[in-house]
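Sequence and predicted structure below; questions after.
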Amino acid sequence: MTTPYIDGAPETAATGPLIVSGLDGLRRAVGAQLGPTEWLQIDQARIDGFAAVTGDHQWIHVDPVRAASSPFGSTIAHGYLTLSLCNYFLPQLITVEEISMGINYGSDRVRFPAPVTVGSRVRGRGEILECTDVPGGVQAKIRITAEIEGSAKPGCVVETLNRWMA
């Protein structure tokens, strides 16, 4: 697997994460297209586990028999489960080297255009939208899209705010 590096103009990561060198490399990466990641299958055990941790046991997520008669034909992943997978995809999309740490700072926009049905496969794609200097580091806004295999619409699109510190 080859991994693209950026030390000049943005490049598209075809396989593996885009690797940037330090905060200057991150600043130069604005506009870079990231991914896609490998596919991840969404099974009922993952959905049930998310329900157990969050306390969200709505039948459309955890009752396969009842959900079979729903408009979706099966259980669906929680929207926030799909959102949380965007953080799972992030290190598969970009690695920033020569920093002390990276932290999640928040999100500017989150949408769930299509339901993720049990048994679906999802993967991440990204784009570095902007970088802003913050005390001690750089804040990057990265749009992450959780694509659903075979679907014209994604399961989630989020503009994440991530901080990488010197």
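Looks like it arrived, so ask away. Numbers count the residues shown, from 1 in each chain.

From now on I want contacts and neighbour counts done on CA atoms only, so please keep to that.
Will do.

Contact partners for the spatially most central residue of the chain?
With distances taken as C-alpha atoms, centre = their mean, the chain has residue 86 as the residue nearest its mean C-alpha position (2.0 Å). With C-alpha atoms under 8 Å, 6 or more residues apart in numbering as the criterion, the residues that contact residue 86 are 124, 144, 145, 146, 158.

which SS state does it fall under?
helix (DSSP: H, G, I helix; E, B strand; the rest coil).

how far away is the closest residue to residue 127 other than its chain neighbours from residue 133?
Beyond its immediate neighbours in the sequence, the residue positioned closest to residue 127 (C-alpha to C-alpha, 6 or more residues apart in numbering) is residue 33, lying 4.6 Å away. Residue 33 sits 21 Å away from residue 133 when distances are taken as C-alpha to C-alpha, to the nearest Å.

Use this one as the comparison:
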Amino acid sequence: MPRQIHLRDVAALVGTELGVSRWITVDQATIDRFAEATDDHQFIHTDPARAAAETPFGGTIAHGFLTLSLLSAMNFDCVPKIAEQTMGINYGFEKVRFLAPVRSGARVRGRFLLAEARFRGAGMLAVRYDVTVEIENEKKPALTADWITIIQFDPKDRPTTA
């Protein structure tokens, strides 16, 4: 997949996997910083000894929302940029499912399929990705999501076929 695409080419890419991100290590320091930022200090995330003794995970696990928050970095890493884009906005999620825990020290990556792209108004394109966050050496993904972003562009750049 090229690193950059044009608005006129987006419709033809619906149903296509746009990219797979690099692996990101989710270590205990990252989990602890996320706990501080969100004030979520549940022991399954922040106390390795207790999590090893009292959970089936063998140690601490990342917050589900930490894994979800990595989607922006994953997207930036591998999804082609739209040449005419002036700004991108996170619009939200239709569905998010947390399927498997991400153990401290594990590596995750995102897989992005362009599920839908539709023009809204003169200068916006709504894009929906089917996203899967894989855990290295695990069969089950950490999460799946239907993620919607809005691509803004100058209305003069809107394809005439749109």
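Sure, I can see it. Treat the numbers as computed from the prediction; the structure is a model and nothing was measured.

Residue 33 and residue 133 of structure 1: which is more packed in?
Of the pair residue 33 of structure 1 and residue 133, residue 33 is the one with more neighbours under other C-alpha atoms under 10 Å, namely 22 against 13.

From residue 1 of structure 2, how far off is the equivalent of that one over in structure 2?
The criterion is TM-score structural alignment: under it, residue 33 of structure 1 has residue 17 as its aligned partner in structure 2. Summarising the geometry, the distance separating residue 17 of structure 2 from residue 1 of structure 2, computed by C-alpha to C-alpha, is 9 Å.

ditto for residue 98 of structure 2
Counting by C-alpha to C-alpha, the gap from residue 98 of structure 2 to residue 1 of structure 2 is 28 Å.

tell me, the lengthiest strand in structure 1 lands on which residues of structure 2?
Secondary structure assigned by DSSP state E gives strand 121-134 as the longest strand of structure 1. When structure 2 is aligned by TM-score structural alignment, the counterpart of strand 121-134 of structure 1 is residues 107-120.

Just the buried residues of the matching stretch, please?
107, 108, 109, 110, 111, 112, 113, 114, 115, 116, 117, 119 (16 or more other C-alpha atoms under 10 Å).

Give the burial count for residue 42 of structure 2, as a bare number.
If you count neighbours by other C-alpha under 10 Å, residue 42 of structure 2 ends up with 12.

In structure 1, mark out all the helices, start to finish.
Counting by DSSP state H, one finds helices in structure 1 at the ranges 22-28, 44-54, 59-62, 64-67, 79-93.

and for the second one, what span of structure 2 is it aligned with?
Mapped onto structure 2 using TM-score structural alignment, helix 44-54 of structure 1 spans residues 28-38.

Check the mean deviation of that stretch from structure 1.
When structure 1 is superposed, stretch 28-38 of structure 2 averages 0.4 Å from its matched positions, counting by mean C-alpha distance after the TM-score superposition for structure 1.

and residue 98 and residue 1 of structure 2? which has more neighbours close in?
It is residue 98, of residue 98 of structure 2 and residue 1, that has more neighbours when counted by other C-alpha under 10 Å, with 16 against 11.

For residue 41 of structure 1, see how far away the counterpart of that one in structure 1 is.
When the structures are aligned by TM-score structural alignment, the residue of structure 1 matched to residue 98 of structure 2 is residue 112. As defined by C-alpha to C-alpha, residue 112 of structure 1 lies at a distance of 18 Å from residue 41 of structure 1.

Please apply the same query to residue 115 of structure 1.
Using C-alpha to C-alpha, which is the criterion applied here, residue 115 of structure 1 is 14 Å from residue 41 of structure 1.

so residue 131 of structure 2 sits right up against residue 115, yeah?
No: judged on C-alpha atoms under 8 Å, residue 131 of structure 2 makes no contact with residue 115 at a distance of 9.4 Å.

give me the number of residues near residue 98 of structure 1?
With other C-alpha under 10 Å as criterion, residue 98 of structure 1 counts 14.

cool, the one 5 residues further on as well?
Per other C-alpha under 10 Å, the neighbour tally for residue 103 of structure 1 reads 11.
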